[in-house]
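> Sharing a model that was predicted from the sequence below.
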Amino acid sequence: MKMQGMGDNGAGLHIAVIGSGGAAMAAALKAVERGARVTLIERGTIGGTCVNIGCVPSKIMIRAAHIAHLRRQSPFDGGIAASSPAILRDQLLAQQQNRVDELRHAKYEGILQGTPAITVLRGEARFSGEHSLKVQLHEGGERGITFDRCFIATGASPAIAAIPGLADTPYWTSTQALASDQLPQRLVVIGSSVVAVELAQAFARFGCQVTILARHRLLFSEDPAIGEAITDAFRQEGIRVLEHCQAREVRYAEAEFLLDTTEGEIRCDQLLVATGRTPNSGNLALECAGVGVDARGGIVIDAQMRTQATHIYAAGDCTDQPQFVYVAAAAGTRAAINMTGGDARLDLTCMPAVVFTDPQVATVGYSEAQAQELGIKTDSRTLSLENVPRALANFDLRGFIKLVADADTGRLIGVQAVAPEAGELIQSAALAIRAQMTVQDLADQLFPYLTMVEGLKLAAQTFSKDVTQLSCCAG
C-alpha cells in the first residue's frame, strides 16, 4: 500500500472539503496535519451516513434484535427456559439514538470544534468555477469560496426502484426504517443486498412477519453458496424469501400496501425499499469545474483519488469505490496526502467485508468465479462448521468456511465464510493473503482452540488432510 511524501507539504494551501463523513473527516484532518487550511462544508448532519443513519444505528438495532431472538429461541432451550420478550421499540430507539449522538459528538463535532485550522460552513455547496464554490448558507445568504484544492465526499443516498405507483406511497428507505418507533406486523423488503438482508432479519427478530422480494437471489454478487446459506437460515427463522421475484406495481390504500408481483399479490403494513445507493453528485454543478461522472452519477477518479480536474479529488460513496466507511476513510487520508504533494495509493486487493446477518457473511480477496475470470487456475476447499469445535460447542452449525488458492503456487487468494461472528475471523484471512501465505503456511500456524477463527486453520488443513480424522486440537 503505497504512501509516500508524509512530510509537511501543505503549508499555505487552502483546501475545500465538501461533506463531513468518514472520507471528509479523514481528508480534512490529514490535510491540516500536513499544514493546510481547510474549509469544510456540510449541508446536513455532521458525521455523514455511517454514524448517523447507517453503520452505527443499524448495528445497534441488529444487536438488539439478536438478543430478542436468543431470549425467544436458542440451541440451549432444553436447559434454559425460553420466553417471548416484550419489544419496547420506542425505548430501544432512544437508546440507539443516544449512542449515535455520543459518537457523532466525540468523533466528529468535538474534533471539528477542537481543530482551529478547520472552518465549518453549514450549507449547500456547488461549483461556480474551476477554483471556486458558492455555498447557500442554512442561516441565510450565500458565501463564495476560492480554493487551491478541493475534496468531494458527499456520499450516497438510497436508490429508489422504478416501480409504478411506488412514489405515491409512504414506503420506507433504510433511513426511515432505522428511525421508526413502530414495528409493522407485516413487512415486505424489496432488495437482496446487504442493507436488505440485515434489516429484514432484524425486523423479523423483533416479531414482524417479513417477506423479501429478491430480483435474483440473496446476496447475488457473492459466491452462490453464500446466498444459499443465508436463505436457508432465514427460512428456518420464518422469513419468507421469494427469489427471482419483482414488484410490478405498488398501491397504498386504507393503511395497507398492495404489491402486484411476479409471484402474485402481496399485502403488507409497511414496505422497505433497499435496492442500493446512488451517489450524491447531482447538485454540485460539477460541470463548472470540469469534474466528470460515470453512468450512475459516480465521480470518476484515478488511483490517487484525483478527478478529471487534477486539483479536485474525491472518495467514498460518491465515487465508484466500495461503499464501506473504512474504505472511504482510508481513501480520504490518501487523497489529502496527494493534495499536499505526496504520493499515496489505496490497495483494495485485500479488502475485508462483513454482512451483519446471523450467521454473518465475511469475505476477502477473490471468489472462485472472480479468480477464474482473471485467468487464475484455482484450488478450493469448503469446510462445514460441523468440523469446527467452536461451532460444535455452540450447538450452531449454520454455515461454512471456504478457502480459494492459486492452484499453481498454493497461495491463498480468497476466503468466504458464513458463520456466527464470521466478521471476527476475516481480518486474519486478510493478513494471510496480504502476507502471500500458502494454504500450507496457514495450516501450520497456531490458532487458539475453541475459537471460530481456528476454522481457518482447519479449512487450510483440508487441502492435505482429512480433518475428520484429526484429534480435537491437532496441529
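Perfect, I can see it now. None of the values given here were measured: they were computed from a predicted structure.
> CA only for contacts and neighbour counts going forward, please
Noted.
> Which strands or helices does the helix or strand hosting I337 pack on?
If you go by DSSP states H and E, I337 is part of helix 325-339. Secondary-structure packing of helix 325-339 (3 or more Cα pairs under 8 Å, 6 or more residues apart in numbering; DSSP states H and E): helix 22-33, strand 312-314, strand 343-344.
> take the one below as the second:
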Amino acid sequence: MPTQRSSAVSTWIPGDPDQEKEAKEKLEIWPLDEYNAALLNEVHPYNYIQSTDTPHEIYDLIAIGSGAGGLVSSKQSARRGAKSALISAHLAGGDCLNVGCVPSKGLLSVAKAVSQIRRASDYGIDLPGGYQVNFKKVMERMRRLRTKISPADGHAGTSQTGAHVYQGFGRFTGPDTIEVHHSNGAKTTLKFRKAVIATGGRPSIPSLPGLSEAPYTTNENLFNLEVLPPRMVVLGSGVIALEMAQSFALLGSSVTVLVRNEHFLKSKHGDDEAAQILQTALEESGVTFVTGSAKRVTTIRQRGDDPKEQPLMKVTVGSDSADDIDLECECLLVATGREANVENLGLEEAGVQYQAREGIQVNDLAQTTGNPNVYAVGDCVAGVPRLTHVSGEMAKLVVQNSLFDDNWKISSLVVPAVMYTEPEYATVGLHSASAAEKEGVEVDTYRAGLEHNDRAILEGTNVGFCKIFCRKGTDEIVGATIVAERAGEMINEISLAMKNSIGLRAIGRNIHAYPTTGEAVMGCGIQYINLKWKRLD
C-alpha cells in the first residue's frame, strides 16, 4: 500500500477571524467555534491536498463526491482490495452529516423534549416555574453531537481503509481520466478503470419575484442560525419543510407553512388519513398552514454582520379562492425540493448523458448512459429517491457490479422512507391504495390503529396507525404506511418482509414483544390470518 500522509497540512483554529471568514464564505459553516473547527478538521481539513505522496498509476475505482454514496464506494472498494480514491470538493459526509439528517435530528430531539415538557401535567409532573428554551445552547448541542459523529465520514477514517483522499473539485477530462482542481490552484490528473459519480444534490429554488434578492434560508445554512427567529415562513410541505416547521415552532418561533394545494404530503397519491393526523399534530405544535402560492417576496431589512441582527421579509401569498395576504418573517425557509449537482463535471468529455436539474441517466446496474465504466449513485441520479440510505445502498451495488462482475439491480431495492416529525411518518413500496391503483395493482388494505395499542396508550402517543397493502387475494406485501411515534423503527420489519418475499401471514405469526408499538404491525398480520381461519360448522 502506498505511503499515506499522517495528517493535513494545518488545522482550523476556533475563533481565528481569517479562517472564520473563509469557512463562512466558502463552506457556509459558522460560527467557527470549537465544535465547527473540529468538524472541519475531519471533513474538510485546512490546506489539505491529498492523503498520499504516491498516487496509483491507475485506480480500480474513483468516487467523485464525499457524501454517503462516495464514502461507501471508496471505503468498501478499498476494504475489498481495490486501488480506490475519493475526491471531496466540499464537506465529507455530504448533506446528511453537515446540513441534513444529522443536524435536523439533533433539533428534532430537542423539539420532542419540549413537546413532552408541554405535556408534563399529563404525566403528573408539575412545573411551577415553567420552562425556557435557550436557542444558543440548543444549537451548540447540535454542533457538538454532529462533531461527535463526523469521524466516521472524515478524511482520516477514509484513508485508514486504504483509499486515497483528494480534496478538490473533480472534473472528467476524458472517458477514463479525472482532473482534481485543488484550492491552491494545483491540479492532479487521475486515471481510472471504473468511476462513480456521487455529487449529490442541492435545494431547488423556485422562480419567485424578489426571492433571489432576499436573504432566504435553505437547509444548507439553516443550522448556522445563532438566534431563534421570532417568525418563520416555510415554502414547501415535504419532509425538510415539515420537520423543521415543527421543530422551530416547538422551540418558540411563530411558524407558517405555505401549502400550494390540498395535497398536504406533496403527492395526490399519499394517504389522506396520514395527512390529516400529521397536519393536526403540527398545528398542535404551533404550526399554521396557509393554502395558496407564494407570489412574491419583498425584502424589508437585509441581514447584517451581527448574527443577532435578523433580516425582515414579506411573503405575499395568493389563491384562487381568497384575496392576497402578506406574511412577515425573519426567516424564510425555502424547502421546495431538490435538484442534481451535475454542472461543470466534464460529463460531456466522459460521454455521460444527463439532464440539468433532473440528473444523470443510468441503467438498472447504475451504469451511466454513454459510458459503462462510469456509474452514478444518489441524489445526482435521475429518478431515484433522494435519501441517504439509497445513496449508500446504490454504492454497495456499484462496488459489487463494477469490481466483481455482478448484476445487482436498482429495481431490486426495497426503500423505506421516514419523516421524523412527532408522530413519525414512514412508508415503503406502494404506500396507499391510490398509489397502487396508479400502478395498476389491486390491493387489500389491513389497518391496525394505535388507539388500542397498550404501549402507545401508556406513553400518551396512541394517535396513528399501521396500514399494510397486499396484492389482492394474497398475503404478498406491496407497501405500507405507518404513522406512529416509532414509525421509523417499525417500517424496517415490513421492508425486510418485502425484500425477502415474506408474507403478511408470517408477520402475524411472528411473536412480538409486549408491550410495543410494533405490535401494530403484527395486528395487520392477525387481521389477514383471521380472514382465513378455519371454523367449526
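That came in fine, so what should we check first? Because the structure is a prediction, the values reported are computed rather than measured.
> Kindly provide the TM-score of these chains.
In this superposition the chains share a TM-score of 0.90, using TM-score structural alignment, normalised by the length of structure 1; 455 aligned residues with a Cα RMSD of 2.2 Å.
> re earlier: tell me the most buried of the helices and strands packed on helix 325-339 of structure 1?
strand 312-314 (a mean of 28; mean count of other Cα atoms under 10 Å).
> In structure 2, which residue range corresponds to that one?
Using TM-score structural alignment, strand 312-314 of structure 1 lines up with residues 374-376 of structure 2.
> The matching stretch vs structure 1, mean deviation?
Compared with structure 1 after fitting, stretch 374-376 of structure 2 has a mean deviation of 0.7 Å; criterion: mean Cα distance after the TM-score superposition for structure 1.
> Could you look up the SS state of the residue mapped onto R99 of structure 1 from structure 2?
Matched to structure 2 by TM-score structural alignment, R99 of structure 1 sits across from L145. State at L145 of structure 2, reduced to three classes by DSSP: H, G, I helix; E, B strand; the rest coil: helix.
> which residues are contacting the match of strand 312-314 of structure 1?
194-198, 352, 360, 362, 366-368, 398 (Cα atoms under 8 Å, 6 or more residues apart in numbering).
> mind redoing it with 6 Å?
Residues outside stretch 374-376 of structure 2 that contact it (Cα atoms under 6 Å, 6 or more residues apart in numbering) are 194-197, 366-368.
> do stretch 383-400 of structure 1 as well
75, 401, 417-419, 450-452, 455, 459.
> Selecting buried members of those in PyMOL, what would you type?
In PyMOL, this line selects whichever of the contacts of stretch 383-400 of structure 1 come out buried by 16 or more other Cα atoms under 10 Å:
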select buried, resi 401+417+418+419+450+452+455+459
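> Am I right that R193 of structure 2 is in a strand?
Yes: according to three-state DSSP, the state of R193 of structure 2 is that of a strand.
> returning to what we had before: neighbours around the match of R99 of structure 1, how many?
Counted with other Cα atoms under 10 Å, the neighbours of L145 of structure 2 add up to 15.
> do the same with P448 of structure 1
Neighbour number of P448 of structure 1 under other Cα under 10 Å is 10.
> Including distance to R434 of structure 1, could the helices and strands packed on helix 325-339 of structure 1 go into a markdown table?
Converted to a markdown table, those look like this (distance: least, Cα to Cα, whole Å):
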| stretch | distance to R434 of structure 1 |
| --- | --- |
| helix 22-33 | 24 |
| strand 312-314 | 26 |
| strand 343-344 | 18 |
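> S174 of structure 1 is nearest to which of those?
Ranking these by their distance to S174 of structure 1 (criterion: Cα to Cα) puts helix 22-33 first, at 19.0 Å.
> once aligned to structure 2, how far is the closest one on average?
Mean deviation for helix 22-33 of structure 1: 1.4 Å (mean Cα distance after the TM-score superposition for structure 1).
> Name the surrounding residues that touch the first helix or strand past that helix going along the chain.
Using DSSP H and E, the helix or strand that follows helix 22-33 of structure 1 towards the C-terminus is strand 37-42. Identification of contacts with strand 37-42 of structure 1 by Cα under 6 Å, 6+ apart yields 14-20, 117-123.
> Give me the residue at the spatial middle of structure 1.
The centre of structure 1 sits closest to F324, judged by Cα atoms, centre = their mean, with a distance of 4.4 Å.
> From K30 of structure 1, how far out is that one?
19 Å (Cα to Cα, to the nearest Å).
> do A65 of structure 1 as well
From A65 of structure 1 to K30 of structure 1 the distance is 38 Å (Cα to Cα).
> and if you look at E243 of structure 1?
45 Å.
> Out of the helices and strands packed on helix 325-339 of structure 1, which gets nearest to V250 of structure 1?
helix 22-33 (35.7 Å).
> now stretch 364-380 of structure 2: how far from the chain's centre is it?
Distance, stretch centre to chain centre, for stretch 364-380 of structure 2: 21 Å (Cα atoms, centre = their mean, to the nearest Å).
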